[in-house]
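> Predicted model and sequence below, questions to follow.
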Amino acid sequence: MSLIKQVEIRSLESIKTGMIEFYTPQTSHETLLVQVPPGAVEDLFVHHFQTDQLLGVRGTFVIAILQNRQYHYIPVSDRIPAVIQIPPGVPHGAINLSSEPCLVVNAVLRHGEPHQRDYRPMQPPFPYDFAEVESLLHSLNIPIPLGSTLN
């Protein structure tokens, strides 16, 4: 019996004192600050012995997850205090349709030594659906620059 690897979206718990709100940090073996540049459309990649825990701290981008031969698009944004947890073996890529860079904290959980094929881009088996990405961002009231469609 095998377990299906699932991407999880977890809301952050917080404590508010006065006007300041403190969010629960994520347990990790390594913490990375990642910048997703404006207009980025990254190929898929897979981590073999690493779980990514992504939290948007400035701007917005969309993570494309490939599971069961279909893409699932998840927004990562400073407007949404949530952690996207991507387990090992799940192909994923970044799409930033905005004209601004996005900063993301990745609280990495290690499950072994990095694999030689980690971070090596994989050609997506079929194109991303930019209309769906734009629709998702529009539903969240996140502005998209005119002419940003990358079909």
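On my side now, so go ahead.

> C-alpha from now on. contacts and neighbour counts both.
OK.

> what about the helices in this structure?
Secondary structure of the chain by DSSP state H: the helices cover 130-139.

> And for it, the residue most distant from the center?
Distance to the chain centre peaks in the chain at Gly18, reaching 31.0 Å (criterion: C-alpha atoms, centre = their mean).

> Distance-wise, check Leu33 relative to Val105.
Distance, Leu33 to Val105, by C-alpha to C-alpha, to the nearest Å: 5 Å.

> okay, pairing it with this:
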Amino acid sequence: MGLIHQVEIRQLNSMRSGMVEFFTPQTSDETMTVQVEAGAVEQLFVHRFQTDQLLVVRGQFVLVILQNRQYRYIPLSDRVPTVVKIPPGVPHGAINLSAEPCLMVNALLRHGEPHERDYRPLKPPFPYNLVAVKQALERLDYPLTA
């Protein structure tokens, strides 16, 4: 059996100078901005040769991870600078129940050429639990745990 890669969650380190706060940069092979529209409930997708490193810079959303036939709902917000690292092979999606779009930076780590099926949506094996999504959003004011 192969090693199952886990999603990592970590708050960014920062340094303050006067009224400016500097946050730890993310090493990447490519950086893109991603917007999750207001009210979006996106299907899952998976990358075969890429690690996503997501950081919300405006708004909030819930990252959905599917591992071991269970969903994990990870709330992310611009109020708590947090990076979520999603290794290759982990199905994930996005839910934004707010009335505002969410903007994030994805500092990609490439492990090979993109696969043609990387961005094709996967039908979720079972429906998302929107009650659990709302509860996850309520936890945004509390520190995230891995």
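Received the coordinates, thanks. Model, not experiment: these values are computed from the prediction.

> care to give me the TM-score?
Superposed pair, TM-score by TM-score structural alignment, normalised by the length of the second structure: 0.94. Supporting alignment: 141 aligned residues with a C-alpha RMSD of 0.9 Å.

> Between Leu33 and Val105 of the first structure, which is the more surrounded one?
Shown here are Leu33 of the first structure and Val105; by other C-alpha atoms under 10 Å, Val105 has more neighbours (19 against 13).

> So the more buried one is in contact with Leu32, correct?
Yes: with contact defined as C-alpha atoms under 8 Å, Val105 of the first structure counts as touching Leu32 (5.8 Å).

> Tell me which residues touch the residue nearest in space to the middle of the first structure, please.
The centre of the first structure sits closest to Ile63, judged by C-alpha atoms, centre = their mean, with a distance of 3.9 Å. Neighbouring residues of Ile63 of the first structure by C-alpha atoms under 8 Å, 6 or more residues apart in numbering: Tyr73, Ile74, Pro75, Val76, His92, Gly93, Ala94, Ile95.

> quick one, what contacts the corresponding residue of the second structure for Glu30 of the first structure?
Taking TM-score structural alignment, the alignment pairs Glu30 of the first structure with Glu30 from the second structure. Listed by C-alpha under 8 Å, 6+ apart, the contact set of Glu30 of the second structure reads Ala107, Leu108, Leu109, Arg110.

> Kindly report the same for Asn96 of the first structure.
Listed by C-alpha under 8 Å, 6+ apart, the contact set of Asn96 of the first structure reads Val36, Pro37, Pro38, Gly39, Ala40, Val41, Thr60, Phe61, Val62, Cys102.
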